[in-house]
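Participant: the amino acid sequence is not available; the structure is as follows:
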């Protein structure tokens, strides 16, 4: 088995798919654990690490493509340090684990030398909206609120991806398998995906 990286559109069920697949295959799953490790090693609060690496913070800077984090305006040193720490954490995981699942973090690009199996999970907007509504706990949240959040987060993911890759986030050429969850439940996909992966 290989390292499996899972990139996903917000609301597509990619995180749920990764966790269920991890349980089904009995292999380690990394997601927010990466942020925890970065925070502990760097002495940062985990919320700060998450907000810097996952939210719109980096969108303030007009980035150019390149592996050295070059940009028109320099990214603040702390943010650069966190990007480097995340890269090093992913590389450390790859060195220690011959089989694992990693969600997001541009792991498919950062770990290219380890030849991971790269998955991309996506869905039609209405299906993503419905999935988000089903798990929403705040009754004041509207469909418009969720749609804005979906678009904002996916925009941030695409921008973040450009820090590491010369191709666009979500382009099918970047992945070994693209999974559309629009008309199927995650529970239905997992056994099929498990069989496919075990047959490689």
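Facilitator: Happy to help now that I have it. This one's a predicted model, so the numbers in the text were calculated from it and none came from an experiment.

Participant: CA atoms for contacts and neighbours, from now on please.
Facilitator: Will do.

Participant: distance of the residue most central in space within the chain relative to residue 4?
Facilitator: By C-alpha atoms, centre = their mean, the mean C-alpha position of the chain lies nearest to residue 104, the distance being 1.6 Å. According to C-alpha to C-alpha, to the nearest Å, residue 104 and residue 4 sit 11 Å apart.

Participant: and the comparison structure, right after this:
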């Protein structure tokens, strides 16, 4: 079963979801993908990673006028105004996610991976959240610059709104709703390490110790 295991991580900004995902990859001895998916999608499409970076976890409404290109060899992939069709970007990234999970076990953070892999029986979807106070503290501690709690809260709200719009646009589920995932957990209760261990135990029990 381990050779087919895929763990998808949805997360609130500042909840430590990325850290939990990385730790899970270490605990299971499998690959970890987050921003790496952007480069893989760019290679697959032949486009610059910049296209995917600007589109990363943003719903089409947020992308208006972001992309301007001169050469348009992809036909319907581009709109009449020369803008890159966001559904095309999503498809490239979806194809990369499917291709990766067909060849190796891994942890994938964000990018609607749980929905893209909804028919994969060995996929476990997890959502990491935390109270605003904890998220503010984490955002400030990792910012590397002076940031007020108000600025951190504003940033968290902005990022989460973008992720929510992106997820809700491309899936038939609701971002952050417990019913959308196999497991939803508050990382502030056990901390990132304890949360990763808890999720590992959950996954092993889900598959009856066959991981």
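Facilitator: Yep, that arrived. The model shown is predicted, which means the values in this text are computed figures rather than measured ones.

Participant: TM-score for the pair, please.
Facilitator: TM-score of the superposed chains, computed with TM-score structural alignment, normalised by the length of structure 1, equals 0.84; 186 aligned residues with a C-alpha RMSD of 2.2 Å.

Participant: aligned partner of the residue nearest to the centre of structure 1 in structure 2?
Facilitator: Matched by TM-score structural alignment, residue 104 of structure 1 corresponds to residue 110 in structure 2.

Participant: what do you get for residue 31 of structure 1?
Facilitator: The pairwise alignment with structure 2 assigns residue 31 of structure 1 to residue 34, based on TM-score structural alignment.

Participant: what residues are up against the closest residue to its match other than its chain neighbours?
Facilitator: Excluding the flanking residues, the one nearest residue 34 of structure 2 by C-alpha to C-alpha, 6 or more residues apart in numbering is residue 109, at 5.1 Å. Applying C-alpha atoms under 8 Å, 6 or more residues apart in numbering, we find residue 109 of structure 2 in contact with 8, 9, 10, 17, 18, 21, 33, 34.

Participant: which part of structure 1 matches stretch 157-172 of structure 2?
Facilitator: The aligned range for stretch 157-172 of structure 2 is 151-166, by TM-score structural alignment.

Participant: how about the matching stretch: buried residues?
Facilitator: 153-165 (16 or more other C-alpha atoms under 10 Å).

Participant: if we can go back for a sec, in contact with the match of residue 31 of structure 1, which residues are there?
Facilitator: 108, 109, 110.

Participant: mapped onto structure 1, which of those hold?
Facilitator: Compared against structure 1 with both residues aligned by TM-score structural alignment, their matches' C-alpha atoms under 8 Å, the contacts of residue 34 of structure 2 retain 108, 109, 110.

Participant: columns distance to residue 187 of structure 2 and secondary structure on top of the residues you listed, output as TSV?
Facilitator: Formatted as TSV, these follow (distance: C-alpha to C-alpha, whole Å; DSSP: H, G, I helix; E, B strand; the rest coil):
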residue	distance to residue 187 of structure 2	secondary structure
108	18	strand
109	15	strand
110	16	coil
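
Participant: just give me the longest helix of structure 2.
Facilitator: Across structure 2, the helix with the greatest residue count (assigned by DSSP state H) is helix 149-170.

Participant: for the helix or strand following that one, give me the average deviation versus structure 1.
Facilitator: Using DSSP states H and E, the next helix or strand after helix 149-170 of structure 2 towards the C-terminus is strand 183-186. Here the mean offset of strand 183-186 of structure 2 against structure 1 after fitting is 0.7 Å, by mean C-alpha distance after the TM-score superposition for structure 1.

Participant: so who does the counterpart of residue 9 of structure 2 in structure 1 touch?
Facilitator: Using TM-score structural alignment, the partner of residue 9 of structure 2 in structure 1 is residue 6. Contacts of residue 6 of structure 1 were listed using C-alpha under 8 Å, 6+ apart, and they are 14, 18, 101, 102, 103, 104, 108, 118, 119, 120, 121.
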